[in-house]
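# Below is the structure, and that's it, no one-letter string:
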């Protein structure tokens, strides 16, 4: 896995500030702020916005994102929030009674609550995976995925400590067992 170079220049963060609370309130890039200003200015005259403009930006962005993450364009969807996306995923995942839903300890709450509700409504079992000793989060997940796993839900990077999950390896093992794999990539 390669690491991207320092991206600090894209943000308006003073040199003497180290800001880490991005899971709660991440700073926006200066380009995002400019795009937001342009979008707000456009809404000063909403009668000039055509119906076709409503989907134009996402139609342009979906193939770019698909190319970036090596995915199928039709598999890319934009939603207003992670909790909305997770609820949508949960509504479309079939689990049998007794199947396991695996989540990580200290996972962001919106990526736990929806799976608790799904477990309760389907009779599946929610199982929280704890990292032990020198094991990685990926190792701990990989050790638990098996024939009874119906779903693995986690983030690529855990918000509490920055620990990474090897999503390619975990995803492969999920596919090997026919388990759904839901990622929070915020």
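Happy to help now that I have it. This one's a predicted model, so the numbers in the text were calculated from it and none came from an experiment. Numbering: from 1, shown residues only.
# from here on, contacts and neighbour counts on C-alpha atoms
Will do.
# Secondary structure element holding residue 151?
For residue 151, the host element (DSSP states H and E) is strand 149-155.
# swap that for residue 18, sorry
Per DSSP H and E, there is no helix or strand for residue 18.
# gap between it and residue 162?
Computed as C-alpha to C-alpha, to the nearest Å, the residue 18 to residue 162 distance reads 15 Å.
# ok, now residue 31?
25 Å.
# Residue 29 contacts residue 7, doesn't it?
No. Using C-alpha atoms under 8 Å, residue 29 is not in contact with residue 7; the gap is 9.5 Å.
# Between the two, which has more neighbouring residues?
More crowded of residue 29 and residue 7, by other C-alpha atoms under 10 Å: residue 29, with 16 against 8.
# this is the comparison structure:
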């Protein structure tokens, strides 16, 4: 494991943001961003301002806030290194995955590969296709990890791989570059569930192409529930004919006199159907600005530093770490257990000390973010039984 900390200037920046933006840190040691991220102050303030404007002015407030749609789309594009035209706003990860599942041209006998142990959001949209004659083939994890050789074998004759960038239970991160290359070589569509990575780790969808990428914004992106993103690679956009079509997915020639002959939007906005979650989008804009101020690389370095620090000391105290320790397989998630103590007992000890984590797959899952500190990792150690 690595040693050392974040560079002093970055550390100072993170601590300034902690004081200015994260009131939750004054109440709890909050280490559950893999479940739900607390709203930064600027995000909550923007949402409150929007609500007040619509309370006081109704439709007259729209002109002020609708600009957030284009601005937020551009910020997501910057984060992923894609074009804004490749992005559609959704309600959550599940909706994005369901758009993909329902809108591709499946044939009876087609095979979808996914991983046994995936979060159910990335399983049920594919299982639902079995009624159309599509087969779902599962790859088993080995000791909490996904082996590239197992994927390679399972992809024989497959049309799509549905896989998480980061596994929710133990934080295992796939080698996205290798998986992207493997799918390209096999002519297999790659659909990435990225909710446990985006906001915590750098991602570049130009350098590591995928066909589809879906994620909600309420975890590591520190945004409200009810807003998400679907990325559709332009190379497959015309293959993904929307199963659900709405008026906002249309390229209107005249927005004041609707012409029913108007075509679907040429951009990924064709998948947006109807009224967008403006409250969530306005909040997401502010959270993205905060995350981009720091930068994906410094955030990832900080999270790896915190989880390295905690993992090493847990191992020294006789705990078992269920998360991978290989740097390239790491994420912002650290899951651990103890041979003589149940996960519920460990979880309860942490909650007694006002430390917020989660129980997953027989272990305690800790998932810090940019504003958490090494001192808080020490507090975790102090609260756990020996």
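Cool, the structure landed. Quick caveat, the model's predicted, so the values are computed rather than measured.
# After superposition, what is the TM-score?
TM-score of the superposed chains, computed with TM-score structural alignment, normalised by the length of structure 1, equals 0.79; 179 aligned residues with a C-alpha RMSD of 2.8 Å.
# shared neighbours of residue 29 and residue 7 of structure 1, anything?
Shared contacts of residue 29 of structure 1 and residue 7 (C-alpha atoms under 8 Å, 6 or more residues apart in numbering): none.
# Tell me, how many residues neighbour residue 382 of structure 2?
13.
# what do we get in structure 1 for it?
Mapped onto structure 1 by TM-score structural alignment, residue 382 of structure 2 lines up with nothing.
# which SSE is residue 382 of structure 2 in?
helix 374-383.
# What helices and strands are in contact with that helix?
Secondary-structure packing of helix 374-383 of structure 2 (3 or more C-alpha pairs under 8 Å, 6 or more residues apart in numbering; DSSP states H and E): helix 296-316, helix 343-352.
# same thing but 7 Å
The helices and strands touching helix 374-383 of structure 2, judged by 3 or more C-alpha pairs under 7 Å, 6 or more residues apart in numbering; DSSP states H and E, are helix 343-352.
# Can you check which part of structure 1 the helix it packs on sits on?
Across structure 1, nothing matches helix 343-352 of structure 2 (TM-score structural alignment).
# That helix: what's the following helix or strand?
Downstream of helix 343-352 of structure 2 (by DSSP H and E), the next one is strand 355-356.
# now the strands for structure 1?
In structure 1, the strands defined using DSSP state E lie at 100-104, 125-129, 149-155, 180-184.
# the inter-axis angle of the helix holding residue 382 of structure 2 versus helix 296-316?
In terms of direction (axes from the mean of the first three to the mean of the last three C-alpha atoms, to 10 degrees), helix 374-383 of structure 2 departs from helix 296-316 by 20 degrees.
# Let me know whether residue 349 of structure 2 touches residue 383 as I believe.
Yes. The criterion here is C-alpha atoms under 7 Å, and residue 349 of structure 2 meets it with residue 383 at 6.1 Å.
# so how far is stretch 287-304 of structure 2 off the chain centroid?
14 Å (C-alpha atoms, centre = their mean, to the nearest Å).
# how long is that stretch end to end?
One end of stretch 287-304 of structure 2 to the other measures 21 Å (C-alpha to C-alpha).
# quick check: that stretch aligns to which part of structure 1?
Taking TM-score structural alignment, stretch 287-304 of structure 2 hits no residues over in structure 1.
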